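*Asks:* here you go, sequence then predicted model.
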Amino acid sequence: MSPAPGQGRGKGRGRGRPTRQRAARGPSVVGRRFEVEVGPVAHGGHCVARVPVGDPSSVEPVETRVVFVRHALPGERVVVELTEGTEGDRFWRGDAIEVLESSPDRVEAPCIYAGPGACGGCDFQHVDLAAQGRLKAHVVAEQLRRLAGLDVEVTVEPVPGDDHGLHWRTRQRYVALPDGGRGMRRHRSHDVIPVETCLLAAPAGPSYVVHGRVFEVADGGFWQVHPGAPAALVDAVMEALAPQPGESALDLYAGVGLFSRFLADAVGPSGRVAAVEGDRAASALSERNVPGITARAGDVGQVLAGGLPAEWDHADLVVLDPPRAGAKRAVVEAVVARSPRAVAYVACDPAALARDVAIFAEHGYRLASLRAFDLFPMTHHVECVALLETGRATTLHNP
């Protein structure tokens, strides 16, 4: 379900943010209905369809307009009702309000608040859980192909800790209603839907213990909301990097030091770890969670440009765990300037990942492995761990 403002937004990973109002480009098309055949899934929790515009009786070819359709599945035939757009827009948005021919992957949504016009957070409650993984895998692969020029097979791995895709969100905030109740927002809207119970909410709050290591986290500070996420990501990063005693490791967007702690254990007393984090409270906690590290609070790009001792002009290993917008060019180029033998990139947005992978490729770093994890069942979100190395062709491992 869509979070209230600020819900789950640690390190820039906000979801359900209401849309900005754009200048109208002609009369509104909201409310128009079309019967369409649904095309492929797209990044953002919707599928692509095309609808005719203009006069269908004209001798000229009928122009079509792209519609991003929620609550549909590829191959279905549905009635779509437009929910956003004007006649001059390049694309419109809509909801599948009636299914004429359904996909075998369609199931009944377990939540009474899911569906057209209702709570906007769960993009895929109408989709079989295994099929959700296939849809997300398609999106990751398509973004890498389109933005990085890579042909990659992707498998999205389930993570222990949820109940058939439900009851995994260990932090949850609602919108307070005037009558004392609570609610969630509609998709791309400030409108609030009253909600009694969110089926994504976990029965207990987050555990800050990972593989026997205890982490201190500030109230409201960032921590993965799926209970199985921290261990799964640590395992994937450590397997990808294979840190050795005596190596130097740079942990960027380090939070409270989750990856730093296990990197420090692996490189040992003869190695060194530096953790850079924009949030000062989290950075201070990383020093407490990982004694002996070099911790710096501040904008990652600025710290890399001049906020670290000279010994960090080189690093053997780098972990990148940026916010949803990605690391971007300045940070990527500051990383490759340190000539690491391996970079583990933890990505919550496949488009940002693909753009940054393309920048790494400009500097001789190639995608050596990729794993994807279903840390956000029932939503379109997916987490990836990519390994980037120099001097290797792309040979990808999917468990």
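*Replies:* Alright, I've got the coordinates.
*Asks:* rest of the way, CA atoms for contacts and neighbours
*Replies:* Will do.
*Asks:* residue contacts, residue 313?
*Replies:* For residue 313, the contact set (CA atoms under 8 Å, 6 or more residues apart in numbering) comprises 337-338.
*Asks:* next one: it from residue 274, what distance?
*Replies:* As defined by CA to CA, to the nearest Å, residue 313 lies at a distance of 12 Å from residue 274.
*Asks:* what does residue 351 give?
*Replies:* As defined by CA to CA, residue 351 lies at a distance of 27 Å from residue 274.
*Asks:* contact partners for the most centrally placed residue in the chain?
*Replies:* Centroid-nearest residue in the chain, with CA atoms, centre = their mean: residue 348, separated by 2.9 Å. Contacts for residue 348 were tallied using CA under 8 Å, 6+ apart; they are 13, 323-324, 381-384.
*Asks:* helix or strand for residue 95, which one?
*Replies:* Under DSSP states H and E, the secondary-structure element containing residue 95 is strand 91-101.
*Asks:* residues contacting that strand, please?
*Replies:* Applying CA under 8 Å, 6+ apart, the set of residues contacting strand 91-101 from outside is 65-72, 76-86, 116.
*Asks:* how far is it from where the chain is centred?
*Replies:* Strand 91-101 has its average C-alpha position 24 Å from the chain's average C-alpha position, going by CA atoms, centre = their mean, to the nearest Å.
*Asks:* for the next helix-or-strand element following it, name the packing helices and strands.
*Replies:* Moving toward the C-terminus from strand 91-101, the first helix or strand encountered (DSSP H and E) is helix 129-148. Helix 129-148 is packed against strand 41-42, strand 156-158, helix 350-362, with contacts defined by 3 or more CA pairs under 8 Å, 6 or more residues apart in numbering; DSSP states H and E.
*Asks:* show me what the following helix or strand past the second one is packed up against.
*Replies:* Going back to what we said before, that points to strand 156-158. For strand 156-158, the succeeding helix or strand toward the C-terminus, using DSSP H and E, is strand 175-176. In terms of contacts (3+ CA pairs under 8 Å, 6+ apart), strand 175-176 is packed against strand 182-185.
*Asks:* who are the packing partners of the strand it packs on?
*Replies:* The elements that strand 182-185 packs onto, with contact taken as 3+ CA pairs under 8 Å, 6+ apart, are strand 175-176, strand 192-194.
*Asks:* which ones are touching residue 330?
*Replies:* When contacts are counted by CA under 8 Å, 6+ apart, residue 330 touches residue 301.
*Asks:* buried members of the contacts of strand 91-101 into ChimeraX, please.
*Replies:* Command for ChimeraX that selects the buried part of the contacts of strand 91-101, burial taken from 16 or more other CA atoms under 10 Å:
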select :67,68,69,70,71,72,76,77,78,79,80,81,82,83,84,85,86,116
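*Asks:* then this one, side by side with the first:
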Amino acid sequence: MRHRPPRGVRMRRAANRAEPGEEEVLELTLGEPAHGGACVAREESGRVVFVRHGLPGERVRARVTSTRNTLAWAEVAEVLDPSPDRVPSVWPEAGPGGVGGGELAHVRPSAQRRWKETVLRGQLRRVGGEALLDAVTALGGVRVDPTPGDGDEADPLLGRRTRIELVVTPDGRAGMHRYRTREVVGVEEMPLAVPAIQELGLFGSDSPWGGVWRAGDRVRAVAPNGGKAVLVAPSGAWALREGRPTRVEDEPLTWTVRRPGGAPDAQETFSVRARGFWQSHVRGAETLAEAVMRASQVAEGDRVMELYSGAGLFTRFLAQAAGPAGRVASLEGDEGAVADATANLEGWPQAETFVGTVDAAGVLELAGELGAGGASEGRGSEAAADVVVLDPPRAGAGREVCRALCSLGAPRVVLVSCDPAAGARDLRALVEGGYALESFEAWDLFPHTHHVEFVAGLTRG
């Protein structure tokens, strides 16, 4: 594939190409952001360079970290002409030469959202096709909104993550991998984590957790909204009790979510294993549940099929909307998640959970569980389901799953995606299979990273 530089990008070489073993430093004027958290530039020779820790329009000196054919990857070593959207990094340890997980920590929050809009718009066009981008444009265009509560420009968006993944360093400290390496380095602070995680005292050389786990152990810190933080490691579950690391029971954690469309105090509780999946942003589950219910428009008596259903967050609200006369069938490949979902759906007999591989055969088998005919009044559909909701992992659902969904002919499909490229690919497959885009919403659920989440509603066209 040939790479063309974004219009207006200028670049000149600051030094000759380095010999093997020597450091190569380039002077660049950076172009638009690319999917993955870097800005794009191009050498006069035609080599494309993806530069992390910069901003569009900045002139920088960048140190090349790796190369492949006509591509190179680099990190900003010096900012010569800064962007007005550059701010002091809220997490310097994730800066050049540091750990992953905070590649936009130097970017003003509103500019982070504009960055993600540019990337999402580009992926919709390049991967999804011009027709798909035109459809989104007709709906108002690509707009990445702040998560509710994150819209204040003066807010540095710290303390939002309820879950972080750590690796134990050779000297027993809580650490993370240096970006794109296997090297584990100790972390001194984690400002992106919610206060309950920060209060565990995990970070720094004087941490009480030093030596509790073995080098290389993977440790997850989780803090359910409104609850105390726990840690899960190969040796079991841990918590800080009276300032000392203490083993605790590895019990499910309780999360609260505002009921979509309900009053602020209309809360639902969900039980999820500490090792299980839940949205990382403290208000992420609420935001996506609201969006899914808006896009799905589930009515009393509807039959709903849900794929990649996790711990049952959407499943419960879909079951509530479908009511006793409706039916919801969900499919998930992780047995632990299905166990969580089964517990979270107690009292909702119209919802059934199934564990199995989410592939074309699984889609058709789940449709068989719902049965053909008998669509809700007013829908006029003979499809097995009135609504299909899918929330695939970062790699996306894939063409075969999308083709299987299209063959079912459900009047409405809702796609949740956490990856612009995979999401655009899935949307294209659904549109080519006979669906028309009806709604498109996106949010910045992962401040200070390049990640973005969107929810798209489609109808049979």
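*Replies:* Cool, got the structure. This structure is a prediction, so every number in the text was calculated from the model and none was measured.
*Asks:* among the contacts of strand 91-101 of structure 1, which lie within strands?
*Replies:* When DSSP state E is applied, the contacts of strand 91-101 of structure 1 are split such that 65-70, 77-84 fall in strands.
*Asks:* aligned partner of residue 305 of structure 1 in structure 2?
*Replies:* Applying TM-score structural alignment, one finds that residue 305 of structure 1 aligns to residue 364 in structure 2.
*Asks:* report how many residues lie close to its match.
*Replies:* By the criterion of other CA atoms under 10 Å, residue 364 of structure 2 has 17 neighbours.
*Asks:* swap in the one 4 residues further on?
*Replies:* Residue neighbour count, defined by other CA under 10 Å, stands at 12 for residue 368 of structure 2.
*Asks:* shouldn't it be within a strand?
*Replies:* No. According to DSSP: H, G, I helix; E, B strand; the rest coil, residue 368 of structure 2 belongs to no strand; its state is helix.
*Asks:* how about the closest residue to it other than its chain neighbours, what does it touch?
*Replies:* Counting by CA to CA, 6 or more residues apart in numbering, residue 368 of structure 2 lies nearest to residue 384, which is 7.2 Å off, once chain neighbours are set aside. When contacts are counted by CA under 8 Å, 6+ apart, residue 384 of structure 2 touches 303, 367-368, 370-373, 375, 408-410.
*Asks:* then residue 166 of structure 2?
*Replies:* Contacts for residue 166 of structure 2 were tallied using CA under 8 Å, 6+ apart; they are 174-176, 218-221.
*Asks:* what do you get if the cut-off is 7 Å, keeping everything else the same?
*Replies:* Residue 166 of structure 2 sits next to 174-176, 218-220 when contact means CA atoms under 7 Å, 6 or more residues apart in numbering.
*Asks:* for those residues, which ones persist in structure 1?
*Replies:* Using both residues aligned by TM-score structural alignment, their matches' CA atoms under 7 Å as the contact test, the members of the contacts of residue 166 of structure 2 still in contact in structure 1 are 174-176.
*Asks:* please tell me how far the corresponding residue of structure 1 for residue 48 of structure 2 sits from residue 52 of structure 1.
*Replies:* The criterion is TM-score structural alignment: under it, residue 48 of structure 2 has residue 66 as its aligned partner in structure 1. Using CA to CA, one gets 9 Å for the distance from residue 66 of structure 1 to residue 52 of structure 1.
*Asks:* check residue 235 of structure 1 too.
*Replies:* Distance, residue 235 of structure 1 to residue 52 of structure 1, using CA to CA: 49 Å.
*Asks:* of the kept ones among the contacts of residue 166 of structure 2 - the most surrounded one?
*Replies:* Note: the member of these with the most neighbours is residue 174, at 32 neighbours, neighbours being other CA under 10 Å.
*Asks:* residues touching the alignment partner in structure 1 of residue 309 of structure 2, list them.
*Replies:* Matched across to structure 1, residue 309 of structure 2 falls on residue 254, judged by TM-score structural alignment. Contacts of residue 254 of structure 1 were listed using CA under 7 Å, 6+ apart, and they are 275-277.
*Asks:* kindly reformat those as CSV containing distance to residue 201 of structure 1, neighbour count and secondary structure.
*Replies:* Rendered in CSV, the data for the contacts of residue 254 of structure 1 read as follows (distance: CA to CA, whole Å; neighbours: other CA atoms under 10 Å; DSSP: H, G, I helix; E, B strand; the rest coil):
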residue, distance to residue 201 of structure 1, neighbour count, secondary structure
275, 31, 28, strand
276, 31, 29, strand
277, 28, 26, strand
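*Asks:* out of the residues you listed, who's nearest residue 219 of structure 1?
*Replies:* Of all those, the one with the least separation from residue 219 of structure 1 (CA to CA) is residue 277, at 16.9 Å.
*Asks:* for that closest one, which non-adjacent residue is closest in space?
*Replies:* For residue 277 of structure 1, the closest residue by CA to CA, 6+ apart turns out to be residue 253, at 4.6 Å.
*Asks:* please tell me how far the one you found sits from residue 390 of structure 1.
*Replies:* Taking CA to CA as the criterion, residue 253 of structure 1 is separated from residue 390 of structure 1 by 22 Å.
*Asks:* got it, and residue 153 of structure 1?
*Replies:* When distances are taken as CA to CA, residue 153 of structure 1 and residue 390 of structure 1 turn out to be 21 Å apart.
*Asks:* who has more neighbours, those two?
*Replies:* Between residue 153 of structure 1 and residue 390, counted using other CA under 10 Å, the more crowded position is residue 390 (19 against 14).
*Asks:* tell me the contacts of that one?
*Replies:* The contact partners of residue 390 of structure 1, taken as CA under 7 Å, 6+ apart, are 341, 364-366.
*Asks:* so residue 380 of structure 1 makes contact with residue 44?
*Replies:* Yes. At 6.3 Å, residue 380 of structure 1 and residue 44 qualify as touching, with contact defined as CA atoms under 7 Å.
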